[in-house]
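*Asks:* heads up, no residue letters with this:
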């Protein structure tokens, strides 16, 4: 295993030296002074010294970290962008003996960016090894004291990055440090419930919290709050109760500030509460603008699991409006890894993705599938739960599994909230911990580690797959969370329609011109297939067929045809971009390598058709000849290819409109039966009015023979069709019986899905039917062409 494979190569290149004795300045630091000789020796053996040049970055804000640092020599600046600011400011400076990176003690990502102000040396001390060494030294009280000191220091740095503390004095910060306590909440756990007494203010150190109100079984989301936000201040004082509930959207670490401490700070700073109200009000107004107006209703789909989109740093997205459902992404993944690590099932969301050709977030909402594939979280739950340290995260944010350390215990698979890790039989060639046993292995997407870019993205013939950082590149998520827009968006990975259209239009014009000129020449008797320009056109058409045949090679040979391996010592960017740069010096987006080839295939096919016409028009003789058979099969394969190309352009957008999730062909077999079972279960127990509406409106709606075709022709989405059907029912009722319509909305939803099923099958069939016919007829045409060339060459 090479250094880059085990995760240590990056560290060595970054300046990590071999373990050894720490300089005296390290253990003279106030934090470590109480340790005995044994603890010092174990920490020095487990830790590393790191040398930094002037302006070199020790770590960046947002990176995961399992170690803290002690400055041995030099000086470092800790910088952060406070909430609401547009630039970094210095939080504090660290001199010899000072500690930095303490947030690792509480399991949080780096809060600040540490930059060397002078040539410096820092000692890196892994947190878990520090705890073990301090505990073994027999000085449990010292270990506990050090732990408290580290937590306090980490909390100080966190508070320094919050807008909440912007105008507080140092003594106010000390008051907060004395009073706050860390609390850990798991996904779905309530911080407090609507109606509970208000006893504290909450600050979010890590994770996301959803503010919501409940009305019976219905939940109304009021706000999403993330790292650096605060909440729970509105009801403090006067014995008021909580007006809404606060629930952790994912694993979250919060700081609790008692109401008395908050009241004391408010008395010392009379402007504190008005300023907090203004910050909270501005944030809620911005989110409500996205939800109520700007998002035009589609952002509700994003709400289903906003936490997932907030923590993901390299999320695989399939644009369903261009995806041909060919499955080549999963096939290429299996070709590279032996078994596909991509499952084309998952959540469907409708959101705006930044496109290089659009202003920020101004593009139309697109139907996106989030398939089951590792999204390389900012703070991976799988990495925390792994007992052997087999899961690592490199400097580009790529989360990977070291086979040599993985025991196949399944802890990571259980920890992943989105089931993106599987336990599979260990390949015979894969290394084993200890060299024996451990027949299972955890597998997941590793962005095709060791290669320049992920195979699934590069293999998509329509360019529908791309990797994004949702908090920056999915406009609705960014607007809801208040994130910054990436200037060079990756969402354009599915782009390029203008250049494709220009190429195909030019090829069509050229083909029409060549074909028309040839037909006119043959009609005038100025051309013969075996002579002059007509013969040259035939030879060029044969060359075109050969080029068309070559298109199949890169599609079927991912590992040796176009999958490029990283150069030794190479690094990849956060989206698996292989370190390539665009003209502006930014990391170049990973794009499909087959899409340009598909466009070229179509362009060559058009020109080849024009050349075939110029070579020889349709044979006028009624006799069955080899030339006539070649003509027939050639134009059959051309028709099949044209049908497939049109289906690839037209069907995906219409299919995306009328599907709730991206269905695979095998899903349709039982879908109608399941929908009908749901429909009749929902009717049972409903009011007589609802049953009458089912009989008079919904059943005829389902039985209409041309209903699916009408749905396609209308251009409506499923939601729009539901609204139209409900409007018909409301017109019939004229406002009567509203109190007896419980369950009607779900019945309408199922009825619309049932009507859409035949249309979905027809569109999917159109996407899949043309290609086999094109391939088979092309093979026959190629064989006939060879015979035609041989027989024509044999004639005198």
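*Replies:* Sure thing, it's come through. Please read these numbers as outputs of a predicted model, since none were measured by experiment. Residues are numbered from 1 along each chain as shown.
*Asks:* C-alpha only now, for contacts and for neighbours.
*Replies:* OK.
*Asks:* ranges for the helices of the stretch 101-250 of the chain?
*Replies:* In the stretch 101-250 of the chain, the segments counted as helices under DSSP state H, counting those that start in this stretch are 127-136, 140-160, 170-179.
*Asks:* which one of the ones you listed lies closest to residue 760?
*Replies:* helix 140-160 (51.1 Å; CA to CA).
*Asks:* Flag every buried residue along that closest one.
*Replies:* 142-143, 146-147, 150-160 (16 or more other CA atoms under 10 Å).
*Asks:* got another, please set it beside the one above:
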């Protein structure tokens, strides 16, 4: 059974050999020495031998892995970068018979980068096969002993990558190894709560922990701690109870150091803890600056699920301030895969997208981003761990995909995904079935269109609003908070160009051409069927033909879905995950060109002939009427595309689809009436005198749009009205008023949201219908004019 795709995917030029007889050096390793012949044969048949040249990579830090390695010959160096360092440190060198990659046993990604120091041969042993073989070979007792040995070895390497152990000598490391314990915490699980006795120091081997205090239902996050950080030392050192709670933001693997071992290390190294606390203090100060500074009011939503943004490696986001809500993204996904793997519902966040992300951004300005339901290709996918058949893999580019031939449709992956980004759907007739029969369902999720030349949803977006990013690098606040690498210099050249210059130039050209034509015809120097005016009419007809061609790439977009060659799709270079230029919309340039051609065509139409003055119902008059109707509808749609999304983004709590509004209104009304129940008489009086009239005002939604305020600003304005009435009285009886105010504002915003969505959608059907009529009339007009002798 081959190992997963990603275990050794970082290596280049690696020669894989399979053999039923491994070199003696493999089974001379202390861990494997006691295995019987059957267990050795099973490992040799299922594992692999990797032949490596000097300087070739076995795996890289951060890679997921489900196998460990034994050095058969040569030497493998393990390198890691500790927190606060600017270069890698050699953790150790593994020689013949020694192990590497043991972190797979404890379920964490690779903590080190393994590089061949000389020509080497290593044996790759999948962890689950090792456990099965050892259980059969020596029974439960032997299997447990070998498991403990692997865990100790893995812990040694983990400790070697932490700044906490930088100055410890081998004796201290052995003391720690004897004392530490592994603990696994799931998302939302408390490591400890405020008030608990302090009995341990905690080191984060993998995952994220937030230190928080609770004030009723409100949570105040004091710090975000990630891989390599430690916590719980202050209360331990001072002998007092926990001052705050520590909660896992996602699945986390922690190492616990008992108080006695911590005290012994603190006595032996009195400068160690203060120095590390200074580093931690500097990190916390940076976090507080991000959260409490410019991000306090505009990006707080980003931090609600910081773990999600930390683990995602290819997060699909939609810029709601430019998205026309046309649905092309979901339609294109369904066109490629048969069923859409993208749902335009999800969390809305406010964040600063970093320069160089490949998307047009406003420096230092937050953007309203929708995180739709679509696979985000996590660093350590929970779905892959829980798949019982190994159907989910991760390729060398970091893309998580599903092997249809192994998927039974059991749904384990869908349950494991914390963000519900995997669905179970009927198996297509063309999809292979495990065992050749049965299993009518199959798991589906975004695989970045790995069989095609880039994600279809991104390429098909006419406004370029949907794109994929690595949040830890390309969402500025997340990057600053977690200390991620900056990529502006690497990819600044990839930023898309604005179409403002093209449209401004086209508008000026249209005005100039139209004005010149009108002046010439007013002076009697030009006639529609002669000279320059006739040429303008021919050019306008050509412009209409070019405008019609816009429907080809937009409506018949299969030309966008370029398939990869099978070998290219199966073996993706690691560079494709981040270093390559980002995929951008291929329809956005067509839309910009369509608008530019439309402006120039309007100018040419004016230059060809002004509005007929006779008033008689002629073919030319009908063509004029319909042409300017389609131009007006197109212009309305273009203006709506430019202005409505940004206004809409400001007044929506979540990005709703049209079919969501009725249910959202019922839910908000239900919440409003339930929130009124049980409140003080003062609150009920304020609801009756201020909030109910506020909700019943038929012009309220228009007033909200005209004010330009967002939801938070509208809440403050409404609360200011209430405070003006109260004049500082009854503050102790206002419990629940803030929630009622929030709900009232959302209820007023719903009709405004619906109106803006209608504005986005209303102009396009009219534009298409009138354009079709205009083309038909143009053909008749051309036939009529060419049949008349000039």
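*Replies:* Cool, got the structure. Everything numeric here is computed off the predicted structure, so don't read it as measured data.
*Asks:* returning to what we had before: of all the helices of the stretch 101-250 of structure 1, which lies closest to residue 257 of structure 1?
*Replies:* Closest to residue 257 of structure 1 of these is helix 170-179 (CA to CA; 6.4 Å).
*Asks:* State the span of structure 2 onto which stretch 635-646 of structure 1 is aligned.
*Replies:* Mapped onto structure 2 using TM-score structural alignment, stretch 635-646 of structure 1 spans residues 628-639.
*Asks:* thinking again about what came up before, out of the helices of the stretch 101-250 of structure 1, the one nearest residue 220 of structure 1 is which?
*Replies:* The nearest among these, by CA to CA, is helix 140-160 at 30.4 Å.
*Asks:* tilt between the closest one and helix 127-136?
*Replies:* Inter-element angle recorded for helix 140-160 of structure 1 and helix 127-136: 150 degrees (by axes from the mean of the first three to the mean of the last three CA atoms, to 10 degrees).
*Asks:* Which neighbouring elements make contact with helix 140-160 of structure 1?
*Replies:* Other helices and strands packing on helix 140-160 of structure 1, by 3 or more CA pairs under 8 Å, 6 or more residues apart in numbering; DSSP states H and E, are helix 127-136, helix 170-179.
*Asks:* looking at the ones you listed, which is buried most?
*Replies:* helix 127-136 (a mean of 19; mean count of other CA atoms under 10 Å).
*Asks:* Next, the mean deviation of that helix compared to structure 2.
*Replies:* Here helix 127-136 of structure 1, set against structure 2 after superposition, deviates by a mean of 1.3 Å using mean CA distance after the TM-score superposition for structure 1.
*Asks:* Looking at the helices of the stretch 101-250 of structure 1, which is nearest to residue 289 of structure 1?
*Replies:* Comparing those under CA to CA, the one sitting nearest is helix 140-160, at 28.9 Å.
*Asks:* related to what we said a few turns ago, output the helices and strands packed on helix 140-160 of structure 1 as JSON lines; include the columns distance to residue 599 of structure 1.
*Replies:* Formatted as JSON lines, those follow (distance: least, CA to CA, whole Å):
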{"stretch": "helix 127-136", "distance to residue 599 of structure 1": "53"}
{"stretch": "helix 170-179", "distance to residue 599 of structure 1": "62"}
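*Asks:* Which parts of stretch 304-317 of structure 1 count as buried, going by neighbours?
*Replies:* Using 16+ other CA under 10 Å as the test for burial, stretch 304-317 of structure 1 gives 306-317.
*Asks:* swap in stretch 329-345 of structure 2?
*Replies:* Within stretch 329-345 of structure 2, the residues that qualify as buried are 329-336, 339-342, 344, counting by 16+ other CA under 10 Å.
*Asks:* tell me which residues in stretch 673-692 of structure 1 are buried?
*Replies:* For stretch 673-692 of structure 1, the neighbour count (16+ other CA under 10 Å) marks 675, 679, 683, 689-691 as buried.
*Asks:* Present those residues as a markdown table; the columns should include distance to residue 215 of structure 1 and secondary structure.
*Replies:* Below are these laid out as a markdown table (distance: CA to CA, whole Å; DSSP: H, G, I helix; E, B strand; the rest coil):
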| residue | distance to residue 215 of structure 1 | secondary structure |
| --- | --- | --- |
| 675 | 28 | helix |
| 679 | 26 | helix |
| 683 | 24 | helix |
| 689 | 25 | helix |
| 690 | 23 | helix |
| 691 | 26 | helix |
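*Asks:* any idea which element the aligned residue in structure 1 for residue 769 of structure 2 lies in?
*Replies:* Taking TM-score structural alignment, the alignment pairs residue 769 of structure 2 with residue 776 from structure 1. For residue 776 of structure 1, the host element (DSSP states H and E) is helix 744-794.
*Asks:* list the contacts for the aligned partner of residue 696 of structure 2 in structure 1?
*Replies:* Matched by TM-score structural alignment, residue 696 of structure 2 corresponds to residue 703 in structure 1. Listed by CA atoms under 8 Å, 6 or more residues apart in numbering, the contact set of residue 703 of structure 1 is empty.
*Asks:* could you measure residue 703 of structure 1 against residue 719 of structure 1, distance?
*Replies:* Distance of residue 703 of structure 1 to residue 719 of structure 1, given as CA to CA, to the nearest Å: 20 Å.
*Asks:* Leaving out chain neighbours, which residue sits closest to the residue nearest the centre of structure 1?
*Replies:* Nearest residue to the geometric centre of structure 1 (CA atoms, centre = their mean): residue 315, 1.5 Å. In space, and not counting its chain neighbours, residue 315 of structure 1 is closest to residue 375: 4.4 Å by CA to CA, 6 or more residues apart in numbering.
*Asks:* Residue 469 of structure 2 versus residue 580 of structure 2, what's the distance?
*Replies:* From residue 580 of structure 2 across to residue 469 of structure 2, the span is 12 Å (CA to CA).
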